[in-house]
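>>> take this sequence and fold it.
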Amino acid sequence: MTTTVARAGSDAVLERLMALHPKIIDLRLDRMYALLDRLGRPDLRLPAVIHVAGTNGKGSTQAMIRAGLEAAGKVCHAYTSPHLARFHERIRVAGELITDADLTALMEEVEDANAGDAITYFEITTCAAFLAFARTPADYLLLEVGLGGRFDATNVVEKPAVCVITPVSLDHQQFLGETVREIAGEKAGILKPGVPCVVGPQTAEGLEAIEARAEAIAAPLIVANRDWQSWRERDRLVFQDQNGLLDLPPPNLPGPHQIDNAGAALAVLRHLGMPEAACEAAVSRAYWPARMQRLRQGPLVQAAPLAELWLDGGHNPAAGEALAATLAAMPARPTHAICGMLNTKDIAGFLRPLAPHLASLRAVSIPGEKATLPAEDTRAAAAGVGIVADVAESVAAALAAIVAIDPHARVVICGSLYLAGSVLRENG
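Coordinates of the predicted model:
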């Protein structure tokens, strides 16, 4: 009974906080600093911060770093976004998801301190997370950037222990710039003087922007394919840096792109002086839902017992390429997609690399999401890149149509973390 009441309370507070959101998002840190001042600057009392930015791979990389640190006996906080099924997923305190009661109390505290001032939802909830992290002892805080870097709410942290920039590609152009160079410059805004930054594989223009910022503020870089390398060899992950070679199991997170994410995580762990056992745990124990996650329970699985169901939340062209490479590496099997996307995304760019790997696509709208792309628009975009496509009223209806034709199909539900969250609430 207590849990139910607390959950209702946290949902109610979160809904009230959403009403404070400015009508136009102007990326700046003034509102963060003003509220943090009223809260006694919890951002100055955080454990050692590992600050992670990038377009794709932030969550997977962070999950691997956390798995490695925890295997080494370190206590870790973690902050991620967006959530999939419940907001509580964003805040992990000393290794455990925040409780409903604690979340409610924190949200009410920041709401009172903010006193009705305009502030974005992400900003005020980040302040609440910082309160939680400052009040509970830990060795590290894994802090994921929400959007961009330079003006992201998390970028009030003055001196992280280490920064990470995962691969940068086109996404959120309306906020970050129209080119990879511009977007990488925004991501590089998390760099701090004298603080090392592990840089994942980048395009030439992306790396140039990161290096320019690093040189301007004297931030040392630990760069992929220069200072460290990771590759797959005979079903093993091989990692090499100045400290030598690691021969490890392949990442338990599926997909060839996880080799690069694992490399960045291992570079961080080696920089922090973690032992080889921690590095092995990083790649073998990490868990990160909705990144080529196999669904094994719930109504969808029960409705298609002979099918192979996968869930992926990638939603930009680079994520489409990563998903295509993952499908190409899997055993041959007729593969069908169920796809729903937001209307702010480059749907053709996401779907184009998938076209050679899909027998068909069923387009859906994302349940309860105002910014969903209509299913008919998704269908048209899929047809435009050569995918046989139709529309369906729901994920369940789409799955039923697919397995009616091929009961043994591989089915990938994809296109949005919001769609993935909807699926996990019913089938996680």
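>>> when you work out contacts or count neighbours from here on, use the C-alpha atoms and nothing else.
Will do.
>>> element containing residue 399, please.
Per DSSP states H and E: residue 399 is located in helix 395-405.
>>> that helix packs against which elements?
Packing contacts for helix 395-405, counted by 3 or more CA pairs under 8 Å, 6 or more residues apart in numbering; DSSP states H and E, involve helix 299-303, strand 335-339.
>>> tell me which of those lies nearest to residue 144.
strand 335-339 (26.3 Å; CA to CA).
>>> helices or strands next to that closest one in the packing?
In terms of contact count using 3+ CA pairs under 8 Å, 6+ apart, strand 335-339 is assigned the packing partners strand 360-363, helix 395-405, strand 410-414.
>>> alongside the first, I'd like the structure of this one:
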Amino acid sequence: MTRDYQASLGMVDNWPVVFMAASSEFLSAVRDLNLLQTNAEVLAKCKQPGVNFQLAALESLRVHLKRVGHEVQDLNQLNAIHIAGTKGKGSTSIFCEAVLQRLPVKAIPATRSQELTVGVYTSPHLVEVRERIRLNGRPISRTLFSRYFYECWDRAIVPYQDATKGTYQPGDLLRPGYFQFLTLLAYHVFLSERVDVAVLEVGMGGRFDATNLVPKPTVCGITSLGLDHQAVLGNTLREIAYQKAGIAKARVPLLTVTQPPDATDAIVQAANEAATTVTCPPSFTRYTNADQIHVGIAGTHQRSNAELAVALVLTWLRQSPLKTRLPELSEPLIQLPDFVLQGVAAARWPGRSQTVVTTNPTITWHLDGAHTTESIDACITWFLQHAKLNEPTVLLFNCSRGRQGSDMLAQLAQALLLRRVPIVAAVFCPNITQRLDGQNHTVTKHQQLAEPQSNAVAWQALYNKASRSCTTHVCLSIDRAVAWIQALGNPALTPTQVLVTGSLHLVGGVLDIVQGSPFISDAVNNGTKSIM
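Here you go, the predicted model:
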């Protein structure tokens, strides 16, 4: 089946959108996927007293999985590594992927190819939605995405177009939302492509997340925890940790990095309830070849993510039939095998502690998605270590509604003022991009602009209080923000570097503009791009 869709410069909700040179079927799939973005009015209908909408959505996903052609028990064939947490989930997933891809040939059964087939599911995407579903280190192609998308869409969505209309009644079948459908799609892709292992990153929480449909993963992991999504997960770290630890399964190893005491207590409680145990991954310093360990993703905070990933992969291997082919993994492990060292060093994750240099004008872009106060701390540490602190700098910032924007800006201002970084301008914009799969239909344009305007006022107040001058500017889109920065013509204000942080969607939008797709497969930036 072919869906026709305009592949040119067009309009979506009265905003200009560049439809890149891609198959009309892929663009049609993205358009249809965007229909599943749930607006506030629909969510309000579902938040009825006595109704656990998250549980209802998860139970409905079981039905949709069957409609697509899979039983829930089939998901055990994925031999999953399931990862929850507040920050570092995506990086940990990519470290796992990189190590698994470098297993020595001797470990692969003769009946297989020369490498494991590794599937990875992460969120959000930076540029194109297909980045969320990876096979062997690359986002699935547009062709593969489109084919599997409509196999799921025609079976799970089309028959239930009106499933969310009216008042929800217990037992009603809910139509999958945006993230739930993408998770369903990932399951379908991985089962259809017969992956040997699937690394699944939780979207939000854990206990009721769509990725938690897998009955028995091989191993589970929890990255660093902090306050996030309080409206859904709870107001305290203990409540949030308990939700995250909901991925625990009976007799499935559960690993976690060192957590605050309240979080640790909640994780242990959830593990006990699930009839499993909790362990912490060993530090790299315990291995005799610790001096040979080089972490491929920048930032000192990535070391703990890499340590967790290595422990998850080693646990996975010891739970698999491959362990008999890898005697070097026998306990106690004195030194890390070469394939582990190679994988940790080779891991790359665009938009996280990333530096890009552009010309005309020459600007160094420091990009790091940071959506919590803890992540901002890590971003600040990385930036201060790698930036030229005496050169004119612009801050480009946005955060999603409901995040701790004012707190994050206060952290940034305090650190930058303390180190006397010459911030010549601070630019704020919504996550509005010209890309079709960067459109957000859950809020109006007015609502999207409210947050940047509020952030600009907060930033100006911080600098006024410190008796420091800083130009503050609000733009209508990411494209306009980048254009404004590039057009700063006053020699006294011309920046040589830009710190882009906050929302990952912002980071992805900037990356797309200044360098094109950060991913190799099916290059994203193969059409005309214009600045609004």
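>>> if we can go back for a sec, could you dump the helices and strands packed on helix 395-405 of structure 1 to TSV with mean neighbour count and distance to residue 35 of structure 1?
What follows is those, written out as TSV (neighbours: other CA atoms under 10 Å; distance: least, CA to CA, whole Å):
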stretch	mean neighbour count	distance to residue 35 of structure 1
helix 299-303	15	44
strand 335-339	25	39
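>>> indicate which one of the ones you listed is closest to residue 200 of structure 1.
strand 335-339 (28.4 Å).
>>> which SSE is immediately downstream of the closest one?
Following strand 335-339 of structure 1 in sequence order, the next helix or strand is helix 347-351 (DSSP H and E).
>>> residues in structure 2 matched by that following helix, start to end?
Alignment of helix 347-351 of structure 1 against structure 2: residues 405-409, by TM-score structural alignment.
>>> grab the most central residue of structure 1 for me.
Against the mean C-alpha coordinate of structure 1, by CA atoms, centre = their mean, the closest residue is residue 59 at 3.7 Å.
>>> what's that one aligned with over in structure 2?
Under TM-score structural alignment, residue 59 of structure 1 pairs with residue 90 in structure 2.
>>> distance check, its match against residue 297 of structure 2.
11 Å (CA to CA, to the nearest Å).
>>> ok, now residue 196 of structure 2?
25 Å.
>>> who has more neighbours, those two?
More crowded of residue 196 of structure 2 and residue 297, by other CA atoms under 10 Å: residue 297, with 24 against 17.
>>> follow-up on the earlier one: which residues does the match of helix 347-351 of structure 1 contact?
Residues outside stretch 405-409 of structure 2 that contact it (CA atoms under 8 Å, 6 or more residues apart in numbering): 372, 373, 376, 398, 399, 455, 458, 459.
>>> show me how far that stretch is from its chain's centre.
Mean-position distance between stretch 405-409 of structure 2 and its chain equals 20 Å (CA atoms, centre = their mean, to the nearest Å).
>>> mean per-residue distance, that stretch versus structure 1.
Taken over the aligned residues, the distance from stretch 405-409 of structure 2 to structure 1 averages 1.7 Å (mean CA distance after the TM-score superposition for structure 1).
>>> for residue 387 of structure 2, list the residues it contacts.
Residues near residue 387 of structure 2 by CA under 8 Å, 6+ apart: 366, 497.
>>> now the helices and strands packed on helix 395-405 of structure 1 in CSV, with distance to residue 416 of structure 1?
Output for these, formatted as CSV (distance: least, CA to CA, whole Å):
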stretch, distance to residue 416 of structure 1
helix 299-303, 18
strand 335-339, 8
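>>> closest to residue 54 of structure 1 out of these?
Taking these one by one with CA to CA, strand 335-339 is closest: 23.9 Å.
>>> contact partners of stretch 181-193 of structure 2?
61, 64-65, 68, 70, 74-75, 77-78, 119, 121, 133, 148-149, 152, 198, 210-211.
>>> what span of structure 1 lines up against it?
Aligning stretch 181-193 of structure 2 against structure 1 (TM-score structural alignment) gives residues 124-136.
>>> helix or strand for residue 386 of structure 1, which one?
Using DSSP H and E, residue 386 of structure 1 sits in no helix or strand.
>>> and the residue found closest to it once you drop the neighbours it is linked to in the chain, how many neighbours?
Taking CA to CA, 6 or more residues apart in numbering, and ignoring the residues beside it in sequence, residue 386 of structure 1 has residue 355 as its nearest neighbour in space, at 6.3 Å. The tally of other residues near residue 355 of structure 1 (other CA under 10 Å) stands at 19.
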